[in-house]
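# I'll drop the sequence and a predicted model, then ask my questions.
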Amino acid sequence: MSTSGTSKHLQEAPDGGWGWLVVLSSFLSHIVVPGTLKSFGVFFPYMLQAFEEDAESTAWISSIQAALTMFGSVVAGALSNVFGCRAVVMAGGLVAAVGLLSSMFVTSLPVMYLTAGFITGLGFSFMYTPCITMVGRYFKKRRALANGLGLSGAGVGTFAFPPVFQLLIDHYGWRGSLFVVAGVALQGCIFGALLRPIYLIEDFENRKTVTSNDEKAPSRRRCFSLCRLLDLSLFRKPYFVVFILSNMLLIFGNFIPFVHLVAHARNVGTGAQEAAFLISVIGIGDGVSRIAYGWLSDLGLFPRLRGYTVCALGLALSVFFLPQARTYSTMVACCLAVGLFAGSCASQTAVFLAEFCGVGRLASAVGIAYGIQGFAMLFGPPIAGRLYDVTGNYTASFYVAGSVVMVCVLMLTSLEVHRTRTISQLTNVLPRTHGITENTESCDFEKDTDERTHDTCTNDDFIMHESSV
């Protein structure tokens, strides 16, 4: 498992062992972070009354919180490269708890933007992405299943937290409830401690390459150090760029229902409790599909990217049909479909990032990808709200959300077509040039173009399996 001079570096991910505790840490992280983000709207009417501001201004609290959770992922990824994922997650638990505790005493909305929005969101970002990164480092063959198990916590939190938050508010008021939520966020110090570092041979090889580059250009070492910290060279990978942009569009369409679905349901005559339960229905479908689809995709029964594209198409159609659902049963069916397709897509994000960028650069890749998602979470709900102000209903809002996800589908389809054609060409060339066996199905086409000096790849470049193509 190790090589001379790198006795602590494993050749590949162990696919088990302590990794299952890392999956547990990711599961708990997703209960706390996405569960709180998607359920924080329970506090909205009480904050609206307390601060005596308009709905649009008050809604920015949740938008800033969710956006900072994603934007901060870039910083979290960079810090994880320096201090390790364990320390970053534990620090995030402390920061989020401080933000929520300080929000108990806030009396003005702008300060609430800072405490409940900025500080809490930044803490959540530190708790969130490093857990996803560590699962990808501990698993290879069962990476999709492990990610699905970890990410399924989001469905559990989305299902359980809304009624729990309401119960707390009924007993302790919204300010007292924030004290309890802060205690939940503080548990990041506990599940963060489970993220035991793992050292792979790929880390050692990447470090040697970086050191060699620094020695060749010492005058640019400072610039290289900054780029290395954020790993901005990932933007030179076309597949990575296309994937994160398409993922941002998918999140744009997926996040709008969490903000406006309850209001839409009540507008068409649904009761308050029944309308709130629709969010829990999405959470049920989301949690189940993250596990089930993660396991299914690891079986290799279908090309992974094609399956992801089909799920994105299903999400787009489900959001499209939401405004047409006029009975409660059809609303439940649409919400269940939204949860199932959204959860299936979510279980594959870290898997594709690991395959496109490599496990050694996964922390930066996850940080950048989730940071880009912050734009969707920041601007998606206000845009949908503006459409409601203009039209007087949420029909246009859901149509726009579905259309944006459809653009994501078109981008993914183009990516799949290009990869399939490239692989087909290489499989015809490589056996004649290098004698590659039939077990070699695909190639890492994301090698930086300035590093490629040959027209064909070697055996070491073939890291993408047929199920991923």
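Yes, it's here. Here the structure is a predicted model, which means the values were calculated and not measured. Numbering: from 1, shown residues only.

# contacts and neighbour counts: CA atoms only from here.
Noted.

# Confirm for me that Leu234 is in contact with Cys357.
Yes. Counting by C-alpha atoms under 8 Å, Leu234 touches Cys357, with 7.3 Å between them.

# Give the residues shared as contacts by the two.
Common neighbours of Leu234 and Cys357 (criterion: C-alpha atoms under 8 Å, 6 or more residues apart in numbering): 240, 365.

# Hmm, Thr270 is touching Tyr328, no?
Yes. Using C-alpha under 8 Å, Thr270 is in contact with Tyr328, at 7.2 Å.

# what residues are shared contacts of these two?
Where contact means C-alpha under 8 Å, 6+ apart, no residue is in contact with each of Thr270 and Tyr328.

# Let me see the ranges of the strands in the stretch 201-350 of the chain.
Secondary structure of the stretch 201-350 of the chain (DSSP state E, counting those that start in this stretch): no strands present.

# got the residue ranges for the helices in it?
Secondary structure of the stretch 201-350 of the chain (DSSP state H, counting those that start in this stretch): helices located at 201-216, 221-230, 238-267, 272-298, 304-321, 328-346, 349-357.

# Nearest to Ala87 among the ones you listed would be which one?
Closest approach to Ala87 among those (C-alpha to C-alpha): helix 221-230, 16.4 Å.

# orientation of the closest one relative to helix 201-216 in degrees?
Using axes from the mean of the first three to the mean of the last three C-alpha atoms, to 10 degrees, one finds that helix 221-230 and helix 201-216 are set 160 degrees apart in direction.

# center of the protein - which residue?
Tyr370 (5.4 Å; C-alpha atoms, centre = their mean).

# Can you report how many residues lie near the residue lying closest to it once chain neighbours are set aside?
In this structure, Tyr370 finds its nearest non-sequential neighbour in Met70, 5.0 Å apart by C-alpha to C-alpha, 6 or more residues apart in numbering. The tally of other residues near Met70 (other C-alpha atoms under 10 Å) stands at 31.

# Please list all residues in contact with Met70.
With C-alpha under 8 Å, 6+ apart, Met70 has these contacts: 125, 370-374.

# do that again at 7 Å, thanks
Shown in contact with Met70 (C-alpha atoms under 7 Å, 6 or more residues apart in numbering): 125, 370-371, 373-374.

# and if you look at Ala312?
By C-alpha under 7 Å, 6+ apart, the neighbours of Ala312 are 341, 345, 409.

# Pasting the second one now:
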Amino acid sequence: MLRRRTWVEPERRTVCPKPPHAETRTAVRRTANHIRNRTIPLKNEQRAAPSTWRQLRMQFPSRRHSALCGRGEEEDFHLRGEDSSYRQKCVSTAIERRRVPTAACVKPTCFRRRSLKLGERPSEDARFPGRETSGPVERQQRWTLNWHARGPPAAMTTGLLEKKGSSAAPGQQANPYQDTFRSWVVGVACAWNFFWLTLVNRSSGILFVAILDVFNVSRQEAAWSFSLIDTLASFTIIVCSVVYKVVDTRELSIIGSLIVSGACMLCFLAFRVQVITVVLGTIIGIGQGMMYFCNTIVINQYFKRHRASGNGIYFAGGTLSSFFFPPMLFSIINTYGLRTTLLFLGAISLNAIPGSMLLESPYSRMRRIDRHKKLRLVAVDNECTPEKIKLPVERAGNSNVEEKLERWFRSQLAVFAFLRRPIFYVIVFTGITFSFSFVVFPVTIVDFAISRGVARHRAALLLTSFSTGDLVGRLFSGVLTDRKLLRKDHMMVLTYAVWSAAFFALPVCNSYELTFAVTVALGMAVGSGGIFNTVLLADYLGVRVMPTTFAMYRMVLGIISLIRPFFIGYFRDRIGTYDGLYFLLGAYSFLIALIWIVISIVQYSRGTKKYNLK
């Protein structure tokens, strides 16, 4: 522990007359040096930074400082060490009159030239440099490190947390787990969870063709089961945003894993096209919705600086499943049939449970640690007697109840303040492109290649080529934006320009090799754009309200996704080709690219680094 040096009040103190201007500066300098070289007891066992007190003393020399604080000059020059309330009053008065900068703009120097975050504990070798010495330099270093370790005084923290609304709300403890080693562990756990619970989606092209062959139904009817998965998942996210207030993400993720596995096994027991459409589309959609909600909320809570990279790792888990399972499922279906394949999918989906056990929200973890600390408090004797205890009785009218209800109603409406932000609707329109492309293309690409005369085993490899580009886009696009090599709006323009060009080029491909290359390029664009939708929600609308913003975002996508089977059935069953569908998706992607070009121009003209579209 640090040695505290206490200052003993001198036995005798003379009251000096008002000194001249030069003597006043000398006295202020002596007082600042005296305060710097000793520990000042403050409220809540906090200690002040020497640079802060030095600025305070230089801002208030002699008369002006005494007039603000209400004491004489002789007491101003000889401050007593135990008078902490007097110093608190000086600092508070200075902040209120805007004569001293608040703690948000105070930047004290730090030992070893590494700035520690507020609340971060320095290492042992950094906290006790030169322990055997007691010179002014060593004391200054310990002062600065103690300032970083314990934080500023209570009166100096005004406006600090309020300015960082996305990471720390007023009156709430900041998140100490952001961008730590545990953040990357949680990112890998989300990828593991996403890997096993999206096998049906990633193998949708193989299952789509198998349902057409086994049950002899139209393509519109076969596409309903895969479209309902995304729709039910979107509406489940809305329910999870409410349940999240009482149930943690870890429990929700475990329940979702069990639901997905049980739904696949239920399709094995009741092997009918109606049951597969309902069970595969609704029950699996509910389980995947719980998984999407938990992974998205947790990954954005654990990351701030490397948020795009963390989301890239998370989404890469689903991409990796496309490398191995489509060719494997194609062989299993040819050997054992579709019914046994569904049982196999249900069994291996249980592997997602170990990853779900690590998806504990950081705020729930902090509350659990605080409860454990409170349980360790040592009990003391209760000196109160029944005669001494008097409970106050409050008498209030109905007007207070009405005021509380009105305040509660206003606070609930404030949660939906993001609906007035135009950037939210831009993100929603961008997400519609991703929702259509990410579901329609894997479902139709195998059937599209077979209609062009490609063999089935070679057509199944197009899903692998799409996943290869998807993985590259998800991993490297986040690195480019996190390292400030490319801004997010520029990345969105580049992504959707390539996206549009790939969809326009796909119908005109004359060879299998050219189709293979286009699917790789499309996968890179889809992977790059897919991770930024939730990142934009977290960066520009806040992490605290992300359960609500993500729920509204997914609700719109769920409603729009209901028309996907009609598009697939219209272009393939009536027109006879998917060319028109791909041209339509390319045109819409080009429109999204134009919107992001406008946003980039507006942002560049304003010369700011944040979206402030009003």
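Okay, I see it. All of these numbers come straight from a predicted model, not from anything done at the bench.

# Next, the TM-score between them, please.
Taking TM-score structural alignment, normalised by the length of structure 1 as the basis, the two superposed chains have a TM-score of 0.80; 417 aligned residues with a C-alpha RMSD of 3.0 Å.

# ok so, going back, and the contacts of Met70 of structure 1, which are buried?
Among the contacts of Met70 of structure 1, those classed as buried by 16 or more other C-alpha atoms under 10 Å are 125, 370-371, 373-374.

# okay, among the residues you listed, which ones form the most distant pair?
So, the buried ones among the contacts of Met70 of structure 1 by C-alpha to C-alpha: farthest apart are Ser125 and Gln373, at 11.9 Å.

# ok, back up a step: what's the closest of the helices of the stretch 201-350 of structure 1 to Ala396 of structure 1?
helix 304-321 (9.7 Å).

# now, which of the contacts of Met70 of structure 1 sits nearest Leu200 of structure 1?
Distances from Leu200 of structure 1 to the contacts of Met70 of structure 1, taken by C-alpha to C-alpha, are shortest for Tyr370, at 23.8 Å.

# from what I can see the closest one touches Val75, true?
No. Tyr370 of structure 1 is not in contact with Val75 according to C-alpha atoms under 7 Å; the separation is 10.6 Å.

# hang on, the earlier thing: can you tell me what the residue nearest to Tyr370 of structure 1 aligns to in structure 2?
Matched by TM-score structural alignment, Met70 of structure 1 corresponds to Ser234 in structure 2.

# Please apply the same query to Thr327 of structure 1.
Correspondence of Thr327 of structure 1 to structure 2, assessed by TM-score structural alignment: Ser511.

# Relative to Gly171 of structure 2, how far out is that match?
Look at Ser511 of structure 2 and Gly171 of structure 2: by C-alpha to C-alpha, to the nearest Å, they are 62 Å apart.

# same check, this time on Gly318 of structure 2
Taking C-alpha to C-alpha, one finds Gly318 of structure 2 at 38 Å from Gly171 of structure 2.

# Show me which of the two is the more surrounded one.
In this view Gly318 of structure 2 and Gly171 are compared by other C-alpha under 10 Å, and Gly318 has more residues nearby, 25 against 8.

# which residues touch the more buried one?
Contacts for Gly318 of structure 2 (C-alpha under 7 Å, 6+ apart) come out as 191, 194-195, 198.

# Most neighbours among the residues you listed, which one is it?
Phe194 (27 neighbours).

# which residues in structure 1 does stretch 306-316 of structure 2 match up with?
Using TM-score structural alignment, the residues of structure 1 aligned to stretch 306-316 of structure 2 are 142-152.

# Which positions within the matching stretch qualify as buried?
For stretch 142-152 of structure 1, burial by neighbour count (16+ other C-alpha under 10 Å) applies to 142-152.

# and which of those residues is nearest to Phe118 of structure 1?
Leu151 (23.6 Å).

# Identify the residues contacting that closest one.
Counting by C-alpha under 7 Å, 6+ apart, Leu151 of structure 1 touches 26-27, 30, 290, 347.

# TSV for the residues you listed, including distance to His260 of structure 1?
Listed next are the contacts of Leu151 of structure 1 as TSV, based on distance: C-alpha to C-alpha, whole Å:
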residue	distance to His260 of structure 1
Ser26	28
Phe27	27
His30	22
Arg290	23
Ser347	24
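
# for those, which one is nearest Gly307 of structure 1?
Taking C-alpha to C-alpha as the measure, Ser347 is the one of the contacts of Leu151 of structure 1 closest to Gly307 of structure 1, at 11.7 Å.

# wait, doesn't that closest one sit right on Ala292?
No. Checked against C-alpha under 7 Å, the pair Ser347 of structure 1 and Ala292 is beyond contact range at 9.5 Å.

# Could you give the residue range in structure 1 aligned to the helix or strand harbouring Ser66 of structure 2?
Ser66 of structure 2 belongs to helix 63-69 when assigned by DSSP states H and E. Across structure 1, nothing matches helix 63-69 of structure 2 (TM-score structural alignment).

# Also stretch 524-541 of structure 2?
Under TM-score structural alignment, the match for stretch 524-541 of structure 2 is residues 340-357.

# What's Ser403 of structure 1 aligned with over in structure 2?
Mapped onto structure 2 by TM-score structural alignment, Ser403 of structure 1 lines up with Ala587.

# SS state for its match?
Look at Ala587 of structure 2: counting by DSSP: H, G, I helix; E, B strand; the rest coil, its state is helix.

# Now do it against Val214 of structure 2, distance only.
Counting by C-alpha to C-alpha - Ala587 of structure 2 and Val214 of structure 2 are separated by 35 Å.
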